[in-house]
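Student: Give the three-dimensional model of this entry:
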Amino acid sequence: MISINYFIRTNLRNLIYNKKFAFINIIGLSIGVTVSLLILLYVNYETSFDSFNPKAKNIYRVITENKQDGSLHPSTPLALSDVLKKDYPEANKVISMLSTWDVVKVNRERFDNLRGAIVEKTFSNFLIFLS
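Tutor: The predicted structure follows:
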């Protein structure tokens, strides 16, 4: 207990006498802890997808890259599932999903930029909460 008190008193004296150095150290420590927490949150977010699914290790996602602006989209051409089934026999089940942003009219009421998805008939087989 005495050594802890001595350690705290010595460090407080150093902080008081070397204010610039202490300020730089505290700012550096704060930035380091903040960056570490942000990295931890990002890694946790990226590794948590489909973690509720018992077959999560066998689920893969194909994304589409737009060559014009380099953006990534979570959709695939509908014909891609046939190609994947043919070229990769280890892929047991494959579905395609095409994202859409359209204008829809219902009873003369217009809805702009409705987001939706066009999927194959077998899409419901992938949803474990429906089975």
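Student: CA only for contacts and neighbour counts going forward, please
Tutor: Fine.
Student: Tell me the secondary structure at the nearest residue to Arg110 once chain neighbours are set aside.
Tutor: Nearest non-adjacent residue to Arg110, counting by Cα to Cα, 6 or more residues apart in numbering: Val104, 5.9 Å away. Under DSSP: H, G, I helix; E, B strand; the rest coil, the three-state class of Val104 is strand.
Student: this one as well, want them side by side:
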Amino acid sequence: MKQAPTYPPATPEGMALLTQLLEARGVELRVSAGGELLFRDGDNRLSPADRAAVHHYRHDLADWLARPPVADAPGSPAEPDPSGPRCDRCGSAEFVEVLIHDGASVRRDCGLCGRTWGFPVWHGAAD
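Tutor: Sure, this is the predicted structure:
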């Protein structure tokens, strides 16, 4: 029986390398309005194994393409504190606080992958 391939965990560095590899092979990548990864391999340059890897990482690639790296954003901090909390999805120690409920509440998201980390200030709807 043929064993399914084992893929390493998705990391920001891995997604950057994978997107560079795919673009070097002429594969067009983009994210739909619904957040799905769309890719075009018009010349069929991808092998079945390459297509399987793209399928495996499709959600991570879509997240990577939809959100530019925080280090490239203007005004981003130079280095996060390595002893602080880290995102359990991507390992980043950078977090951003987003105002919600017209500024009444604050949501804390990972600065790299966008995963929600909590609500340091909550003034949501009362039950």
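Student: Superposed, what's their TM-score?
Tutor: After superposition, the two chains reach a TM-score of 0.20 (TM-score structural alignment, normalised by the length of structure 2), with 49 aligned residues with a Cα RMSD of 4.7 Å.
Student: What's the local residue count around the residue nearest to Arg110 of structure 1?
Tutor: Using other Cα atoms under 10 Å, Val104 of structure 1 is surrounded by 12 other residues.
Student: Distance of it relative to Val119 of structure 1?
Tutor: According to Cα to Cα, to the nearest Å, Val104 of structure 1 and Val119 of structure 1 sit 18 Å apart.
Student: can you tell me which helix in structure 1 is longest?
Tutor: Ranked by residue count under DSSP state H, the longest helix found in structure 1 is helix 19-47.
Student: Pro13 of structure 2 - how many residues pack around it?
Tutor: Actually, residue 13 of structure 2 is Glu. It isn't Pro. For Glu13 of structure 2, using other Cα under 10 Å, the count is 9.
Student: try Met97 of structure 1
Tutor: 21.
Student: thought it was touching Ala117?
Tutor: Yes. Met97 of structure 1 lies in contact with Ala117 (Cα atoms under 8 Å); the separation is 6.3 Å.
Student: Next up, the contacts around the closest residue to Phe111 of structure 1 other than its chain neighbours.
Tutor: If the residues on either side of it in the chain are set aside, Phe111 of structure 1 comes closest to Val104, at 5.2 Å by Cα to Cα, 6+ apart. Contacts for Val104 of structure 1 (Cα atoms under 8 Å, 6 or more residues apart in numbering) come out as 110-112, 114.
Student: change it to 7 Å
Tutor: 110-112 (Cα atoms under 7 Å, 6 or more residues apart in numbering).
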